[in-house]
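Chemist: I'd like to go over a predicted model; first the sequence, then the structure.
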Amino acid sequence: MSDFNPVILIPVYRHGKACAEVVEQILQYNIPIILVDDGNAEETKAYLRQIKEKHGEIELVTLAKNQGKGGAFKAGTIRAKELGYSHILQVDADGQHDSTKIPLFIEKAKASPDKMICGYPEYDETAPGHRKNAHKFANTWCAIVTWSGKIVDALCGFRAYPIEPAYRFVTKKIFDKRMGFDVEILVQLMQSGLDVEFYPVKVTYPSDGISNFHAFRDNVRISWVFTKLCLKMFLLSPVMLWRKLFR
């Protein structure tokens, strides 16, 4: 693909210090970066300003109010399209993912430009049990609503998207802009016909890390997203059946 032009998109909420460390790690790959300030408090804003001052080539998008991961991804995607990028590599700001996998994901996105390239977690001993269970729950339901066994993990926030389908998705009505977003964009893009590949990414949960995931509240949100996705599946079932039979 001659016009392959990727950008790394990092939504940031409460992870200013960790984000600064992530940025320093990934600058070596010489890929443009868009940071999205998702309505942060002053402490995190100060970190983001320092990053921008130190690395002026980084694009910083600022949201006046917190809009959740989906809202931040939407703002970053719109800006990425405005700047002419062809692909987005979403990286979480908390530093949990192995950033050395960035070249692999960029390589795979370039080789398969019309696919999503998604990570699945390789956990170490720091992984909380409730996080593993949330992933298992989401993976099971994703298989149901997509009629596919391709989804290895539905919640890992380390992914590459072609800009055009990602842009079309974020500019329509999204069911959940918070913790259900990663599930929803993956499922809805697959329901629309976009294919996917998965590759492993090591995940570490530092003891002093800040988590924006709340087990009860966010599992309820994700369950509600799946309820809506199930309804959409029934509406799309003739199209999905046609794809299964003739593709």
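Modeler: Sure, I can see it.

Chemist: For the rest of this, base every contact and every neighbour count on C-alpha atoms.
Modeler: Noted.

Chemist: sec struct for residue 14, please.
Modeler: coil (DSSP: H, G, I helix; E, B strand; the rest coil).

Chemist: Next, the contact list for the residue nearest the centre of the chain, please.
Modeler: Centre of the chain computed as the mean C-alpha position; nearest residue by CA atoms, centre = their mean is residue 157, 4.0 Å away. Listed by CA atoms under 8 Å, 6 or more residues apart in numbering, the contact partners of residue 157 are 90-92, 119, 182.

Chemist: got another, please set it beside the one above:
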Amino acid sequence: MPKICVIIPCYKHTDKIAGVIQRLLSYGFPIIVVDDGNSKEDAMELYKICENLRDVFLLHHDENKGKGGSVLTGLLFAKENRFTHAIQIDADGQHCVEDIPKITDIINENPDAVVSGCPIYDDNAPKSRVIGRKITNFFVKLETLSNEIKDAMIGFRAYPVDLTCQCAKDCNLNFGMTFDIEILVRLKWAGAPIEFFETKVDYPKNGYSNFKVSDQLKISIIHTVLCTTMILRLPYVLFKALFKSHDSK
């Protein structure tokens, strides 16, 4: 029986996270909030939000480690507490919490799978972000030699905890905004099945994003690394495919 928790990395979204937590509580899963080096005022606000809530755990980074570092902190805590799966969701309220049952249904049917949202955008979605995602998804197809990954950037997904922690341990992952892309590619390389579900993504007007212009450069760099690694892996991939084809005859 899967033991599921929810991880919320939080940096500068203390005005939104209370609403996200309240919507999540109705599903009954323990919630791990990671304070990613917020200011003293925001850290105190997070403490006040979480302190009287049952099964809400607040973890703290003294310095900002980035989204990936926060997710990994949550995953390691989940592993220590014997959770089998962790649902990652953003603190800013853009993800549709009400789609949690879609995730849990897939986990129950296929507990080995990574479960990820496939975003449906509203009219407020920045065109630059939509185009950027299309470019990233194109490169991910090259990096995995597969059309299986429909979207590699959404932060609303569920990980099998043990496999993801092991994958992170084996690789020198970047813990910033490129984490969502890299971990999905590397989990695919590790043989994890990846299941997708459609979900609406809300970009509120005048909303604040932690995504910076410099993150575009970092994404370009990580694609260079992943594409190069895929080229180096190609003989192994071809041999494995040939062996599988021969074995099935």
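Modeler: Cool, got the structure. None of the values given here were measured: they were computed from a predicted structure.

Chemist: circling back: roughly how far apart are the counterpart of the residue nearest to the centre of structure 1 in structure 2 and residue 7 of structure 2?
Modeler: Counting by TM-score structural alignment, residue 157 of structure 1 lines up with residue 155 in structure 2. The spacing between residue 155 of structure 2 and residue 7 of structure 2, counted by CA to CA, to the nearest Å, is 11 Å.

Chemist: and if you look at residue 38 of structure 2?
Modeler: Residue 38 of structure 2 is 17 Å from residue 7 of structure 2, by CA to CA.

Chemist: Neighbour count: those two, which is higher?
Modeler: Taking neighbours as other CA atoms under 10 Å, residue 38 of structure 2 and residue 7 compare with residue 7 leading, 27 against 22.

Chemist: hang on, isn't that one packed against residue 31?
Modeler: Yes - between residue 7 of structure 2 and residue 31 there is a contact at 6.0 Å, judged by CA atoms under 8 Å.

Chemist: so how much does stretch 14-23 of structure 2 differ from structure 1 once superposed?
Modeler: Taken over the aligned residues, the distance from stretch 14-23 of structure 2 to structure 1 averages 0.8 Å (mean CA distance after the TM-score superposition for structure 1).

Chemist: about what we covered before: now list the buried members of the contacts of residue 157 of structure 1.
Modeler: Among the contacts of residue 157 of structure 1, those classed as buried by 16 or more other CA atoms under 10 Å are 90-92, 119, 182.

Chemist: Can I get the contacts of residue 157 of structure 1 in CSV including distance to residue 199 of structure 1 and secondary structure?
Modeler: Listed next are the contacts of residue 157 of structure 1 as CSV, based on distance: CA to CA, whole Å; DSSP: H, G, I helix; E, B strand; the rest coil:
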residue, distance to residue 199 of structure 1, secondary structure
90, 14, strand
91, 14, coil
92, 16, coil
119, 5, strand
182, 16, helix
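
Chemist: quick check, nearest of the residues you listed to residue 206 of structure 1?
Modeler: Ranked by distance to residue 206 of structure 1 (CA to CA), those are led by residue 92 at 14.1 Å.

Chemist: rewinding a little: assumed the match of residue 157 of structure 1 was part of a helix.
Modeler: No - using three-state DSSP, the assignment for residue 155 of structure 2 is coil, not a helix.

Chemist: Can you tell me what residue 132 of structure 1 aligns to in structure 2?
Modeler: Using TM-score structural alignment, residue 132 of structure 1 sits opposite residue 130 in structure 2.

Chemist: now residue 70 of structure 1
Modeler: So, by TM-score structural alignment, residue 70 of structure 1 is matched to residue 68.
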